[in-house]
Every structure is written in C-alpha cells, then in structure tokens.
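[1] what would the 3D arrangement of this be:
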Amino acid sequence: MPFLDIFTDYSALDYVSDIVDILVVWFVIYKLIMLIKGTKAVQLLKGIFVIIIVRGLSSIFGLDTLGWMMQQALTWGFLAIIIIFQPELRRALEQLGRGRLFSRSGMQEDEEQERIIESMTKAVSYMAKRRIGALLTLERETGMSDYIETGIPLDSKISSELLINIFIPNTPLHDGAVIVQKNQIAAAACYLPLSESPFISKELGTRHRAALGVSEVTDSITIVVSEETGAISITKNGELYRDLTLDRFKEILTNELVGERSNTSSVKWNWRGKK
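    A predicted model of the protein is given here:
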C-alpha cells in the first residue's frame, strides 16, 4: 500500500531527527513566549490572532472586502512590527547573546546570587527596623522591560548601601519600585500594575497591591517592607506571604535564587510555612 510505503522509507534516525526537530521548535516558541510575557508584545500577539480569526471567518462567509483588508494587514503587518518594535527586538537579540552559552559557570553564578542575597537581607533588615517603606522586584524568566522603562535607569551593581539610600524617604528615587534584572539594579522609581483582586486586606497599602499586581502577570519575586509596621513580605505567583522573620526571608531567597540550580537543597521550600 502506498500509504504504508511512506513509513517503510523512514529509518530510526529519521524518526529521532523529526522528534528532536519538533522539540527544538517548541522550546524556541516557549522561550519567545516567556521573553515577551509582561511586555507590550503580548497585546500585539493578541491583535494578530484576532486578525487571523477574522480573516478565516471572512473566507468562510464570503466577505471578500473584509478578507482582502485582513490579508493586507497580515502581509504588511510584519514589516510594521519590525519597525515599531525595533528596540524590543534589539533587546531580545542582546539577551540571546548573553544566554547560557556565553554565561559564567554555575559556581560563579551561585556565588554572585549569594552576594546579592546578603546585600538584600542587610538592606531589608535595616529598613524593617527603621520602618522605611521599600518595594523591590526581582526579574526572572518573564521580561519586565516595560516596567523598567517607567522608572529611572541605574544599571548599577547591587549593594545594601545603595538599596537603603534609594528608599530613604523624601529622596528622588524612594517612591516606586526597584527592579533587579540580570543581577543588577536596572531602574528605580518604577511603576508596577496594581492588583485588582477584591480579596486583598484593606489594611494593605499601595506597595502590597503593586507587589501582588506584578506577581499576577509575571513570575517575578517581589519584596515589600511596610512603612507602617516594618513587616517584611514577599509575593510570588499572585500570592502574598506576610510577616516573615529575617531568617525566613533569607531562606526563601536562597531557595528561589540559588536552590533552583543547586543540588544541596533536596526539599522545596514550603512558602506557607510558619507565620
């Protein structure tokens, strides 16, 4: 049978090659989605899907004029995307160039993360004792370039002294969020989206709502120090974990930033833990 001949012509190597090909394509698509998640490009993709759906429906129902318009939008739209999103495409290529193939060894990366954790712990301890309000977001897989652009660019090495000085009241950068990207303070005084959840306690202020809001649209970890009580909180995946002790705060950061690559911690940190 001709249909069966198609399979007999395939060798085991061909099957393996096809499987690898499909997996690589899916991996590239996944990385692209994670790269643009939380940026303006997400809305662009939604618009493209709408145009494709309208184009298909116009063909089904014989709406020739509408179909022609949608086809022109698709034909010339990709050229417009390259022009409009030139900065985002440039950043994407830069991130690709800074990828795993060109990154430092895992041990060096862990040492740098541990230094950052120590700096953050020292800064948070200082601010919590003196009830200095703070909002600090750590970028992970999901891009946060849109939020970084709303603040004042710093591109500075992380240190406890710099973090403390940023959040000192009545200074130019204290109002807003600090965003950490690629182990550096990318920007300060950034605006984050406020959570619209009706289940947030009324005693929580704008900082906690912003921390929850950004955790609902990205996979970032956000640290909050309350100006009223000095309480330390962390948000992740749309959940708020309040009143953390300093030891627990440091352990959570270590598990999230270092433990995910290290085999020294075999048990995943229990976020809910003790209050």
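
[2] every contact and neighbour count from this point should use C-alpha atoms.
    Noted.

[3] can you give me the helices in the protein?
    2-8, 12-36, 41-60, 64-84, 86-97, 106-129, 145-148, 160-167, 206-217, 246-254 (DSSP state H).

[4] just checking, what packs against the shortest one?
    It refers to helix 145-148. Counting contacts by 3 or more CA pairs under 8 Å, 6 or more residues apart in numbering; DSSP states H and E, helix 145-148 packs against strand 184-190.

[5] okay, the helices of the chain, which one's buried deepest?
    Compared across these, helix 206-217 shows the largest average neighbour count, a mean of 23 (mean count of other CA atoms under 10 Å).

[6] and the contacts of it?
    Applying CA atoms under 8 Å, 6 or more residues apart in numbering, the contact partners of helix 206-217 are 37-38, 134-135, 137, 192-196, 200, 220-224, 226, 234-240.

[7] just the buried residues from the residues you listed, in PyMOL please.
    If you want just the buried ones from these in PyMOL, going by 16 or more other CA atoms under 10 Å, the selection is:
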select buried, resi 37+38+134+135+137+192+194+195+220+221+222+223+224+226+234+235+236+238+240
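
[8] let's see which of the contacts of helix 206-217 end up in strands.
    134-135, 137, 221-224, 234-236, 239-240 (DSSP state E).

[9] closest to Ala186 out of those?
    Thr137 (10.4 Å; CA to CA).

[10] state the distance from that closest one to Glu227.
    Separation of Thr137 from Glu227 (CA to CA, to the nearest Å) stands at 17 Å.

[11] what sits against Gly230?
    Going by CA under 8 Å, 6+ apart, Gly230 touches 127-133.

[12] thought Thr235 was touching Val225?
    No: applying CA atoms under 8 Å, one finds Thr235 not in contact with Val225, separated by 11.6 Å.

[13] sorry, back to before: now tabulate the contacts of Gly230 in CSV and tack on distance to Leu212.
    CSV is the format used below for those (distance: CA to CA, whole Å):
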residue, distance to Leu212
Met127, 20
Ala128, 19
Lys129, 23
Arg130, 24
Arg131, 20
Ile132, 19
Gly133, 16
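
[14] closest to Leu66 among the residues you listed?
    Nearest to Leu66 out of these is Gly133 (CA to CA; 54.0 Å).

[15] the closest residue to that closest one other than its chain neighbours - how many residues pack around it?
    Closest residue to Gly133 apart from its sequence neighbours, by CA to CA, 6 or more residues apart in numbering: Glu227 at 4.0 Å. Residues within reach of Glu227, counting by other CA atoms under 10 Å, total 18.

[16] how close does Glu227 get to Thr245?
    Distance from Glu227 to Thr245, by CA to CA: 16 Å.

[17] to compare with the earlier structure, here is another sequence to fold:
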Amino acid sequence: MPFENVGWLSYFGQIIDILLVTYVIYKLIMIIRGTRAVQLVKGITVILIVWFISGFFGLRTLEFIMSQTLTYGLLAIIIIFQPELRRGLEQLGRGRFFASRTTPKNEPVQKSIDAIIKSCTYMGKRRIGALISIERETGLSDYAETGISMNADLTSELLINIFIPNTPLHDGAVILKDQTILASGCYLPLSENPFISKELGTRHRAALGVSEVTDCITIIVSEETGNISVTKNADLHRDLSEEQLREILEKEMLSDDKASTQSRFKWGGKKNG
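    Below you'll find the predicted structure:
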C-alpha cells in the first residue's frame, strides 16, 4: 500500500512540530531573560495557577475574574511587552535569533570586579562623583536607551574617564552588563521613599530608585565626601571600605563560586531606607 506509512509520517511531523515550537519558546525566553519582562511573566504564571485552582475547587466568581483577565490579557501583554517584542523582532531581522547565549565565567567577572573597585577607589580619593549600575537578572536595557550607547570593554581607565567632571558623559549613570560598559549618561528613576535622609543627593536617590524596581547593584561615589555606597534591593549601605565593596561584589557577581559566598565582612556603614 502506498499510504501504509502515512501514520508514521504524521507522528514524525508532530515530533518536528513540537521540537520547533519548543525551540522558539526557548529562544523567546532567552530574549526576555535579563529584562523586567521576567517579573511580568511570573505574574501571569500566578494568574494561571489561581485560575486553575479556582476551577478545580469550584470557586466560580474567582474563576470568572481570572478567565476575563486572561481573555483580555493578550492586548495588555502586547502593550506591556512592547520593548521586548521590538527587541526580539530586531534580533530576528539581524539574524541573531538563532545565536547561542553563553554564560560568562568567573575569571572575566573577577577582572570586572577589580576594574570597578580600582576606578571607584580612585574617584573616591579625588572626590569625583560616579554612579554605576551593574545589570543582573532584571535587565536595564530601558534605562540604557536613555543614555549614550557604548558597548565598550570594561576597564578602570575608561570608567574613570567617563566620570571626569565637565566631560560630555560624566552626568548620569553608567550601566554595566557582563564585562561591557553598555551605556553612559543614563537616567535612572528617582526613589519616592519619603524616609530618605535629606543629606542624600540625586545620585543616591537614583541608585535607590533603580534598586526598588530591579535587582541590579548600584555603586555611588559621593562628590562631596568621596565615600562609596552601594544599593541593592531598595537598601542603601553607606561609607564602605574597599574591602567591604569587594566582598559585596564578589558575593553577588560570583554567586556560583562557593568560596565567594562566605562573607568576611558585614555590609557595615550606615543603613538607610
């Protein structure tokens, strides 16, 4: 029979279909990973779980609300995920959709830490104001787009040169991603916390503001005192020594290294927020 193998061809086609859809979903996850869209995806997952539980236990009102939320959620998703959708289409147009994404190893990360500490120590001693945000899981692409794109290799000399007073790029924040200076002169959201000390300036408020909406680490070098501070998870830790700054960066940026997770110093300094 000429069509006796049609069943097997159908199964083979279904397998190919599943593999292709799985791969596309995987690449989409890679695109939104490292952006604020990850948090929105988690929220949608919670809605789906609540919808399933409400249906299982017969909670009709809650099920109806969740159903309506999902029904009209497609338009909301398109609006909310607009930057990520645009970025994905740009990557597709450039042929980068099928490019692999590698994870940085500890050695280059350690070099980046050394460069950051060297530059911050240099600027602190000379009271050169600086604001440096280090991207982690939640992306900072939206904020990087407000500044000047650089995509330059991270070095202490370049970081210092950016923040030299009266230069075109010194005003604003520098955003780091992996071992790259992604952009400079960026605008960060100011914190609206009413309990912030009045003695703190715009740099500290911006560092706190971005730490309230992302998981990034932001380093501030005070122009008035030369003190180094760090914000993370809406907490501000002030007047850090070079050793304390190194310990924080190694603990956060080398999280895969067991030795780096053993803290030798506490965060120390004054705590605000």
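
[18] drop the TM-score for these two in here.
    Superposed pair, TM-score by TM-score structural alignment, normalised by the length of structure 2: 0.68. Supporting alignment: 224 aligned residues with a CA RMSD of 3.9 Å.

[19] quick one: contacts for the residue nearest to Gly133 of structure 1?
    131-134.

[20] pick the one among those residues closest to Phe102 of structure 1.
    Out of these, the member with the shortest distance to Phe102 of structure 1 (by CA to CA) is Ala134, at 33.6 Å.

[21] now the aligned partner of Ser226 of structure 1 in structure 2. Nearest residue, chain neighbours left out?
    When structure 2 is aligned by TM-score structural alignment, the residue opposite Ser226 of structure 1 is Ser222. Using CA to CA, 6+ apart and skipping the chain neighbours, the partner closest in space to Ser222 of structure 2 is Gly129 (5.1 Å).

[22] which residue in structure 2 aligns with Ala187 of structure 1?
    Under the alignment (TM-score structural alignment), Ala187 of structure 1 pairs with Ala183 of structure 2.

[23] from Glu84 of structure 2, how far off is that match?
    Applying CA to CA to Ala183 of structure 2 and Glu84 of structure 2 gives a distance of 18 Å.

[24] same thing with Glu252 of structure 2?
    Glu252 of structure 2 sits 26 Å away from Glu84 of structure 2 when distances are taken as CA to CA.

[25] ok, those two, which is more surrounded?
    Higher neighbour count among Glu252 of structure 2 and Glu84: Glu84, with 20 against 15, using other CA under 10 Å.

[26] might one say that the more buried one is in contact with Ala37?
    Yes: if you go by CA under 8 Å, Glu84 of structure 2 and Ala37 touch, sitting 7.4 Å apart.

[27] counting neighbours, what do you get for the residue nearest to Lys268 of structure 1 when sequence neighbours are not counted?
    In this structure, Lys268 of structure 1 finds its nearest non-sequential neighbour in Asn255, 7.5 Å apart by CA to CA, 6+ apart. When neighbours are counted by other CA under 10 Å, Asn255 of structure 1 registers 18.

[28] corresponding residue for Asn255 of structure 1 in structure 2?
    Looks like Asn255 of structure 1 aligns to Lys251 there (TM-score structural alignment).

[29] would you turn the helices of structure 1 into CSV with distance to Ala177 of structure 1?
    Shown next, in CSV, are the helices of structure 1 (distance: least, CA to CA, whole Å):
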stretch, distance to Ala177 of structure 1
helix 2-8, 58
helix 12-36, 21
helix 41-60, 22
helix 64-84, 27
helix 86-97, 22
helix 106-129, 14
helix 145-148, 9
helix 160-167, 9
helix 206-217, 8
helix 246-254, 18
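
[30] now Ala115 of structure 2. Nearest residue, chain neighbours left out?
    The shortest distance from Ala115 of structure 2 to any non-neighbouring residue, by CA to CA, 6+ apart, is to Ser156 (4.5 Å).

[31] coming back round to it: was I right to think the match of Ser226 of structure 1 contacts Arg127?
    Yes: counting by CA under 8 Å, Ser222 of structure 2 does reach Arg127; the two are 6.6 Å apart.

[32] contact partners for Gln244 of structure 2?
    Each residue near Gln244 of structure 2 by CA under 8 Å, 6+ apart is listed here: 265-268.

[33] can you tell me how far Lys232 of structure 2 is from Gly13 of structure 2?
    From Lys232 of structure 2 over to Gly13 of structure 2 the distance is 49 Å, taken as CA to CA.

[34] repeat for Glu137 of structure 2
    According to CA to CA, Glu137 of structure 2 stands 36 Å off from Gly13 of structure 2.

[35] what's the answer for Gly201 of structure 2, then?
    Applying CA to CA to Gly201 of structure 2 and Gly13 of structure 2 gives a distance of 62 Å.

[36] which residue packs closest to the equivalent of Ser119 of structure 2 over in structure 1, ignoring adjacent ones?
    Residue pairing (TM-score structural alignment): Ser119 of structure 2 is matched to Ala123 of structure 1. Nearest non-adjacent residue to Ala123 of structure 1, counting by CA to CA, 6+ apart: Ser160, 4.7 Å away.

[37] now do the contacts for the alignment partner in structure 2 of that neighbour.
    Taking TM-score structural alignment for the superposition, Ser160 of structure 1 sits opposite Ser156 in structure 2. Residues in contact with Ser156 of structure 2, defined by CA under 8 Å, 6+ apart, are 115-116, 118-119.

[38] quick one: contacts for Glu256 of structure 1?
    Glu256 of structure 1 neighbours (CA under 8 Å, 6+ apart): none.

[39] same question for Ser149 of structure 2.
    Counting by CA under 8 Å, 6+ apart, Ser149 of structure 2 has contacts 182-184.

[40] again, only using 10 Å
    174-175, 181-186 (CA atoms under 10 Å, 6 or more residues apart in numbering).

[41] tell me the one among these nearest to Pro165 of structure 2.
    For these, the residue nearest Pro165 of structure 2 by CA to CA is Gly185; the value is 12.5 Å.
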